[in-house]
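Engineer: Predicted model and sequence below, questions to follow.
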Amino acid sequence: MNISDWKRTIHAALALPAYLAGPKARTRLARRWLGAEAKPGGFPAAVAAFPVALLVWYLVARIATFGFFWTEAGAAGSWGGPSLLGAWVVHFFVALGMAVMAMWVLRPLTRWQVRTSDLVNSSHGR
């Protein structure tokens, strides 16, 4: 998981709305977040990538705000409970595993949407 993966998640979350906005929006989005040129097609990849990117950002937001939703009543049944720290640690590592897998899935889906020869942020971590 590197900065390129995080950029991919932003691109994937915005690619579907960009397809609806037109080719100029897709080109600007691909250049900004992937350092590549958008290619024609790729709409199915944008549709598939959108919920995966939303899942990553949901997991990040949920773990960052985990303590705000903590109640003593829910502590007994929580993974890692009954302490807030134990529950947060367990949920953090579960979310981390899910986010890594989701980012792995986003790699080919974002490559499908851009010209791969121009792709600066390849899966090699550049």
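Structural biologist: Great, that's in hand.
Engineer: Could you use CA atoms for every contact and neighbour count after this?
Structural biologist: Will do.
Engineer: Tell me the secondary structure of the closest residue to residue 76 other than its chain neighbours, please.
Structural biologist: Leaving aside its sequence neighbours, residue 76 sits nearest to residue 82 (Cα to Cα, 6 or more residues apart in numbering; 5.2 Å). Applying DSSP: H, G, I helix; E, B strand; the rest coil to residue 82 yields a three-state assignment of coil.
Engineer: do you know how far residue 82 is from residue 14?
Structural biologist: 38 Å (Cα to Cα, to the nearest Å).
Engineer: alright, now check it against this:
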Amino acid sequence: MARAAYYAVGSLPFAFAPTKVRARMTRRAFQRPFALAAPGPVRAIAHTVLAASVGWVAWFVVFLAAVAAFRGVAYPLVAADGYENSWGGPTLAGAWAVHAALGVGLLPIWGVLLAGLGMVQLRLTQRLLGRNGPWWPIPLAILLFAGGVVFFVAWSHQA
């Protein structure tokens, strides 16, 4: 799981590297062979765009996890204005305990989400650069990016 999460986060900068470097990263991340099958310029560009898109979603997930963990642990410093009506209220100690437990307790869920994105990246690389993977990562990458953009816009416009 940790290797797939690492691959998900590392895929954004490596999406713009030459295809041989991307294949080497795939081999190193998962410690198993990966054969580059002369992808050609169309497949290489498609992989760059789709891998960067899913990589952007992975970095957004990392950002959200860090914000949630920080805000949970540092709840009294960043958001303790109306703790009487917040989760764990009416006391500050209760609100802090609930927010800290959620912020830190959800970190494994964020890790599983990152690992899933890493597996999508692996299947995408196998399909476009190795020519032997399944077809489903291509439309899934497009859907993940579209959903990530919609979620980012909604998150950035919250009050």
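Structural biologist: Arrived safely, thanks for sending. Because the structure is predicted, anything quoted here is derived from the model rather than measured.
Engineer: neighbour-wise, which of residue 82 and residue 14 of the first structure wins?
Structural biologist: residue 14 (21 against 15; other Cα atoms under 10 Å).
Engineer: which residue in the second structure lines up with residue 52 of the first structure?
Structural biologist: Counting by TM-score structural alignment, residue 52 of the first structure lines up with residue 57 in the second structure.
Engineer: quick one: stretch 137-157 of the second structure aligns where in the first structure?
Structural biologist: Going by TM-score structural alignment, stretch 137-157 of the second structure sits over no part of the first structure.
Engineer: Can you list the buried residues in that stretch?
Structural biologist: Using 16 or more other Cα atoms under 10 Å as the test for burial, stretch 137-157 of the second structure gives 137, 138, 141, 142, 144, 145, 148, 149.
Engineer: Would you pull up how far it lies from the middle of the chain?
Structural biologist: When C-alpha coordinates are averaged (Cα atoms, centre = their mean, to the nearest Å), stretch 137-157 of the second structure and its chain have centres 11 Å apart.
Engineer: which residues are contacting that stretch?
Structural biologist: Here stretch 137-157 of the second structure makes contact (Cα atoms under 8 Å, 6 or more residues apart in numbering) with 50, 51, 53, 54, 56, 57, 120, 121, 123, 124, 127.
Engineer: ok, now which ones touch the fourth one?
Structural biologist: Under the criterion of Cα under 8 Å, 6+ apart, the contact partners of residue 54 of the second structure comprise 8, 12, 117, 121, 141, 144, 145.
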